[in-house]
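**Q** what's the 3D shape of this:
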Amino acid sequence: MSRRLFAALFGFGLAVSLIPQVLRAEEDHITEAILHTKQALIHGRNGHADLVSEHAKVALSHARAADIAKGNPHTSDAVKELEQTIGESKMNHAVMATGHAEAALTHLEQAK
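**A** Prediction:
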């Protein structure tokens, strides 16, 4: 077998073997985003706007990664809602931030 053919087949095999890992990584990002959004909701319901912001930032980074990996309208909307969650929590509006976090959670769960 020629070296070029071997290299091509090896590369193709490697690419095919990585597809499940990429799909799993996307699901992991959505799962992590959901987890941190739920934490943000708990803190928001207790009036802790600063902690809402911390969890929403982590959730946002995972939602963006999921949106990049395989974006759909729900991940895009979740990113927007999480950005608004952070903005409201920075203004110490825990109730408004909680509302946006709830909307983000709905979108993330639909994206899963």
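**Q** C-alpha from now on. contacts and neighbour counts both.
**A** Will do.
**Q** roughly how far is stretch 5-22 from the heart of the chain?
**A** Distance of stretch 5-22 from its chain centroid, counting by CA atoms, centre = their mean, to the nearest Å, is 27 Å.
**Q** which other helices and strands contact the helix or strand containing residue 15?
**A** Here residue 15, judged by DSSP states H and E, is contained in helix 3-45. With contacts taken as 3 or more CA pairs under 8 Å, 6 or more residues apart in numbering; DSSP states H and E, helix 3-45 sits against helix 49-70, helix 94-111.
**Q** so it versus helix 94-111, what angle?
**A** Helix 3-45 and helix 94-111 are oriented at 150 degrees to each other (axes from the mean of the first three to the mean of the last three CA atoms, to 10 degrees).
**Q** sequence B follows; please return its structure for comparison with A:
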Amino acid sequence: MKTIPALLMAGLVAFSAGSFAEDHAAAALEHAQAAAAKGKEGNSDALVEHAGMALEHALAGAIVSKGKAKNHLEAASKELEEAIDHGNLKHADKATEHTQAAIEHIKAGAK
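**A** The predicted structure is shown next:
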């Protein structure tokens, strides 16, 4: 009798992890796109702010993801770190390139 509730809990936890990963990926994408838009405007400070938020969500999503999605979120995180580094140096063009690469990884992981 105890196995049924245990199985239900295990299923719920597995479903929740996938849902959390999708939520984090969606938030990472939203902030990465905002960062890219600010970078195209030449606004390095705003790019860094949004890229930082995207990085937090990409890392959180990578923790609960598996397989291809995890690999792409980890790659996106590396690109976002580069974007932040270049943005802090006021290299908006290079920061935007890395942000665009992160966006592609986040989208690829969601497929």
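**Q** drop the TM-score for these two in here.
**A** Laid over one another, the chains give 0.89 as their TM-score (TM-score structural alignment, normalised by the length of the second structure), with 107 aligned residues with a CA RMSD of 1.3 Å.
**Q** residue 85 of the first structure is nearest to which of the helices and strands packed on helix 3-45 of the first structure?
**A** Between residue 85 of the first structure and these, the tightest spacing by CA to CA is seen for helix 94-111, at 4.4 Å.
**Q** quick check: buried residues in the closest one?
**A** Residues of helix 94-111 of the first structure classed as buried: 94-105, 107-108, 111 (neighbour count, 16 or more other CA atoms under 10 Å).
**Q** of those, just say which sits nearest to residue 60 of the first structure.
**A** Using CA to CA, these come closest to residue 60 of the first structure at residue 104, 9.6 Å.
**Q** show me what contacts whatever residue of the second structure lines up with that closest one?
**A** Residue 104 of the first structure maps onto residue 102 in the second structure, with residues paired by TM-score structural alignment. Contact analysis of residue 102 of the second structure by CA atoms under 8 Å, 6 or more residues apart in numbering lists 32, 75, 76, 77, 78, 79, 80.
**Q** what does residue 100 of the first structure give?
**A** So residue 100 of the first structure contacts 81, 82, 84, 85 (CA under 8 Å, 6+ apart).
**Q** returning to that earlier point: could the helices and strands packed on helix 3-45 of the first structure be laid out in JSON lines, adding distance to residue 20 of the first structure?
**A** Converted to JSON lines, these look like this (distance: least, CA to CA, whole Å):
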{"stretch": "helix 49-70", "distance to residue 20 of the first structure": "13"}
{"stretch": "helix 94-111", "distance to residue 20 of the first structure": "18"}
